[in-house]
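Peer 1: Please find the sequence and the predicted model below.
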Amino acid sequence: MRRDVQVTAADIARLAGVGRAAVSNWRRRHADFPQPVGGTATSPAFSLAEIRAWLLSPGSPGSAGHDRELPSDEWLWQDLRAVAGDDDLADLIADLGAFLVYTHRRARDWAELAAGDDAAVAAALPERIREVVPAFPAVLPPDRVPLIRAVARLGTERGASGAFEFLRERYFETHSRRLHPTPREITELSLELAGLGAEVPTGPRVPGDAGPEPAGSRVRGVPGPESPGRRVRSVLDPVCGAGDHLLAALDRSSAVRVMGQEADPAVARLTAVRLALRGDDTDVRTGDSLRADAFPGETADAVVCNPPFNDRAWGYEELASDPRWEYGLPPRMESELAWVQHALAHLRPDGVAVLLMPPAVGNRRSGRRIRGQLLRRGALRAVIGLPAGAVPNVAVALNLWVLCRPAEPRTPGHVLMIDTSGRPGDYAEAAVAAWRRFDAGEELDEPGVSRTVPVIDLLDDEIDLTPARHLSTAAHLPPERVTGTRDRLADLLRTVAELTPAVRTEPRDLPLVPLSELLRRGMLTLHQQAPVRPGEETEVADGSAVLTAEDVVLDRPPSGRTPEHAVRREILTRPGDVAVPQVVRVPVARVLTRGGAVLGTHLHLLRPDPEALDADFLAGFLSGPANLRHYGPASSTGIRVDVRRAEVPLLPIEEQRAYGEAFRRLASFSAALRETAEVGENLIRLTADGLTHGGLQPPAGDDSSGPPHDVKKESRER
């Protein structure tokens, strides 16, 4: 039965494929626009049925007849809302996700079944899905088959995983309190510390990209092999939530087994489907891991999790005699220490656990006995202090605890203490580099950053595990580090001054046309890639370099390899191609300077005719903020880019080349400016540390220890 649900102005904008401003204009200018049926004066809500009728009526400014295709995915989402109440919506999405898993794994079977009528599909489909995903209803009403077919079409357009991610994101946009995601940078760092994922792509940070990391990103710039003797074949997250840690594990290795447990049944079902679409060996179960462990006796090579903090109702009374408390009964107010021991109980010998912890766990008096036992028995290997803001919406800077279960009893030696609070831009790289050196047996002592601390030094009355309190000071800071940084900053300041863009302040009207018009005129071609589906063959040789969407965002060479990034056909890049990611935080378009890589998925590849269209000119306008209104709506993962809708000026080729040169110079200026800021921040930190710890002194008298004279003079003149 279809319900008449309410939609907001943002929902209407998505349904019509326009911006919020257009909806406001329609309300003011069209007397027949539906009146609000709920909400507030500042955030009104409208009847979906009335909005649907108005948008689809002939002559409506929101109809598809105005040179615009209505987004089928948004209409499908509202159809789902109309057939299921809020309490049932998660189950409906999970069922549709199970269907997508079935189509993903048995595409031919669905193609044959879909040829029948709705009654035949309804009768046969449940049994076939349950062969792949047992948690699917035994009966499918025939009136749900049109929804099934619509979801199948969306899966064809986006891939099964992409289609489910869209539905899942829409659900959690309206039920955000059910989900507390772990930032991708944290999940990637945790997996690196746990030993999963030896092949980490290297590359510089993106010049000019101030947005968050894109989905799928890894810890950058830290190559190196797995730890000797440690091979991660299984990963457990006992508080998996949306499965962020486990999804990142599958991205790193398709062969790894992932296991998770989640207390919220709806979230657990959605996460189970999400992981099943990305890997063949996934297992997500429902329940509270402390009170009702769903994996009793099971061990994993790695345990990674973001447990709940300050949970007073974790089960202290009923779990007082639990055998997991090998290091001591966790105090009532120390739920985090219960999760630590739960993780250790599920580790195989020599396995590694990485837990995100509040800083108070390292110094509260109530937990010092357990902390002491963890140190004495060699279970605690490292404590890593993270920068403030590394985890959004958390008021304090959190820590990562790295623990292990030694294969044999051993005398504890040292614990690694790392403080990355002063390195918010590259804290993950710094932490991984220090951990690898420590794990290889090296002693570290980098003032203010990392130090291997003898366990005996920690076993005092407090047993304080706050990293910053155990690091060496900068009293012996090498002078060449400061002078070298100052010289580098001076050089960069000169470079920035030289690269400052020169433009004429003469406004002009640009004759804009949609990119689809340029495609129609043959001024460029558009290429897109698709992943290999089960049972399909690929024409791409194993080991070929693959250009990924992440490579384009990070402005680095191709880092992917087949078959990890298996694609359906071989589309090779060429110098002068323009690559545009399909999902971004901020608009990105890169001109490729090298060719020969296989085009990856989630990318638009534009190949302009150099006699008719300048590549840098095209990339500059595609990545400009003016085109944001032409792309798709923003979501929790970013902006979905429909590059055909972008608008580009139609100019003579000589004018295009002048614009292209300006855009190239602007990109160089942006890169230099960002590097200048990073070097300047480093100089500030080094100088402050040196002054406060005695390694540096203020200038005496007229001693000129600032920037070179010519730089100071240039600064005053500007």
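Peer 2: In hand now; what should we look at? Numbering: from 1, shown residues only.

Peer 1: all contacts plus neighbour counts: C-alpha atoms, from now on.
Peer 2: Will do.

Peer 1: what's the neighbour count on residue 379?
Peer 2: Residue 379 sits with 22 neighbouring residues when counted by other C-alpha atoms under 10 Å.

Peer 1: right, I mislabeled it, should have said residue 549
Peer 2: With neighbours defined by other C-alpha under 10 Å, the count for residue 549 comes to 27.

Peer 1: Put this next to the previous one:
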Amino acid sequence: MVDGLVERFQDSARRSGSDQVSSARIARAVAYFAGPLADGATVFDPACGIGVLLMVVGDGGGGVVVRGQEIDPAAARFAGLRAELSGRADAVIQAGDSLRADAWPSLRAELVVCEPPAAGPDWGRGELLLDARWELGTPSKAEGELAWLQHCYAHTAPGGRTVIATPASVAYRKAGRRIRAELVRRGILAQVIALPGGVASSHSVPVLLWILRRPRPDDAAPSHVRLVDLTGNEPDGPLEPTDDQVADVPLIDLLDDTVDLTPGQYIHRSTRDFRAEYRSLREEIEQQVHALGALLPALRERTGEGSPDTATVSLAELFRAGLVDTDAGAPRSRSPQLDTDYLRGFLQSASNLRRSTSSSGTHRVDARAARIPQMAVADQRRYGAAFRSLQEFEERVTSLAELGKRAAALAREGLTNGALVPPADDSGE
């Protein structure tokens, strides 16, 4: 009966594209590459939805300790009831936002699994800039997946593993290359597996599984990362890779300017499915373009209200008053009466940029010259929200430009090597 209810919920979620349910295909792949769990091991999912991954990876081990967190209280209750009815009475699922309000700060698990929710424009970076979980680097606003990856790794016990599913673009986006480099350099990244298109519930974009390991103090440093490309397989096809789908790549070969960890880049060209890869890139571009419209703020013309810069205060005065300090070189509010995004947004005004440029044209921050309009805090927050959306819009545009270059390069390579041909009609197929 429980399985029937779960199946109906999963079918409904597949149609709606819900983030609360990992597809059966992703669950199958996570369970396969996670491998068996020892008796008494702890498995943790910080974005567990209704508990799909927790149930499948803990299914074979006796006495496995199950822990989870889910932002949607109803889904968290569903996961807890499901665990209890499945004979896991000791499973504990907490409700709450894992990134902003970690319910398990001291938990260290032998296995952490996760399919994070789709990266939105605000995963909490502004509130979490100095969080200790970002030991590999603070993710940008456009790299929410790398925030989840580091959150999972922070909960991994020495000798334990993390298996996390992400979109394929996380392996090559420019904004994430420093964090990817640290994953490789520190010997944390064990494998990257490119799954076939169609394994996710709500889209056909290929999914990557990242397998991380937290080294013990006496572990030998690894010499390579295993990259596996299953994109040429059917979604329900075999998960055991063949020899020509695997490459053990030396760490030094991955640490170039781009730190592109896409498995297909290192697997023999004959196994590369150009058509599937190109179609997935087109779909991802369409999704990114759709997301852009929601990020660009709907601004209106000013009608009769006072100018925003009628009365101003200098940045130097704010520093002297102790209302502002710096974070990674950028000013940050220390007062509830001053909004950080509002502050940073007006520092980018044309007049302040002119003040911050020397006569030789060299850009420099001049705290004595930059001036900020004085507004009520409620108005500051309105402006701050608009500036924040613009910043996120610009970051997404940059990411989209990189994605476009990748799609164009792939199309050009496929057209010239014979793997792709122009359509015979207007279908685009």
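Peer 2: Perfect, I can see it now. As the structure is a computational prediction, the values presented were derived from the model and not from experiment.

Peer 1: which position in structure 1 aligns with residue 75 of structure 2?
Peer 2: Matched by TM-score structural alignment, residue 75 of structure 2 corresponds to residue 267 in structure 1.

Peer 1: er, residue 128 of structure 2 actually
Peer 2: Using TM-score structural alignment, residue 128 of structure 2 lines up with residue 319 in structure 1.

Peer 1: In a helix, its match, correct?
Peer 2: No. Counting by DSSP: H, G, I helix; E, B strand; the rest coil, residue 319 of structure 1 is located in no helix; its state is coil.

Peer 1: List the residues that contact it.
Peer 2: Residue 319 of structure 1 sits next to residue 291 when contact means C-alpha atoms under 8 Å, 6 or more residues apart in numbering.

Peer 1: re earlier: show residues contacting the helix or strand where the match of residue 75 of structure 2 lies.
Peer 2: Using DSSP states H and E, residue 267 of structure 1 falls within helix 265-276. Contact partners of helix 265-276 of structure 1, identified using C-alpha under 8 Å, 6+ apart, comprise 90-91, 93-94, 97-98, 101, 161, 164-165, 168, 178-179, 241-243, 246-247, 261-262, 282-287.

Peer 1: Over to stretch 226-241 of structure 2?
Peer 2: By C-alpha under 8 Å, 6+ apart, the list of residues contacting stretch 226-241 of structure 2 from outside reads 25, 29, 32, 190-199, 206, 245-249, 262-264, 266-267, 271-273, 276-277.

Peer 1: List the buried residues in it.
Peer 2: Across stretch 226-241 of structure 2, burial judged by 16 or more other C-alpha atoms under 10 Å covers 226, 227, 228, 229, 230, 231, 232, 235, 239.

Peer 1: out of those, which are inside strands?
Peer 2: 226, 227, 228, 229 (DSSP state E).

Peer 1: where's the equivalent of residue 422 of structure 1 over in structure 2 relative to residue 239 of structure 2, distance?
Peer 2: Alignment note (TM-score structural alignment): residue 422 of structure 1 maps to residue 232 of structure 2. For residue 232 of structure 2, the distance to residue 239 of structure 2 equals 11 Å [C-alpha to C-alpha, to the nearest Å].

Peer 1: for residue 74 of structure 2, same thing?
Peer 2: For residue 74 of structure 2, the distance to residue 239 of structure 2 - C-alpha to C-alpha - is 33 Å.

Peer 1: Repeat that for residue 268 of structure 2.
Peer 2: In this view, residue 268 of structure 2 and residue 239 of structure 2 are 18 Å apart by C-alpha to C-alpha.

Peer 1: Also residue 104 of structure 2?
Peer 2: 32 Å.

Peer 1: For structure 2, just list every one of the helices.
Peer 2: All helices of structure 2, identified by DSSP state H, fall at 2-16, 24-34, 52-57, 73-85, 125-128, 144-154, 177-185, 251-254, 274-295, 315-320, 340-347, 350-355, 377-417.

Peer 1: Run the chain-centre distance for the fourth one.
Peer 2: Per C-alpha atoms, centre = their mean, to the nearest Å, the displacement of helix 73-85 of structure 2 from the mean C-alpha position of its chain is 25 Å.
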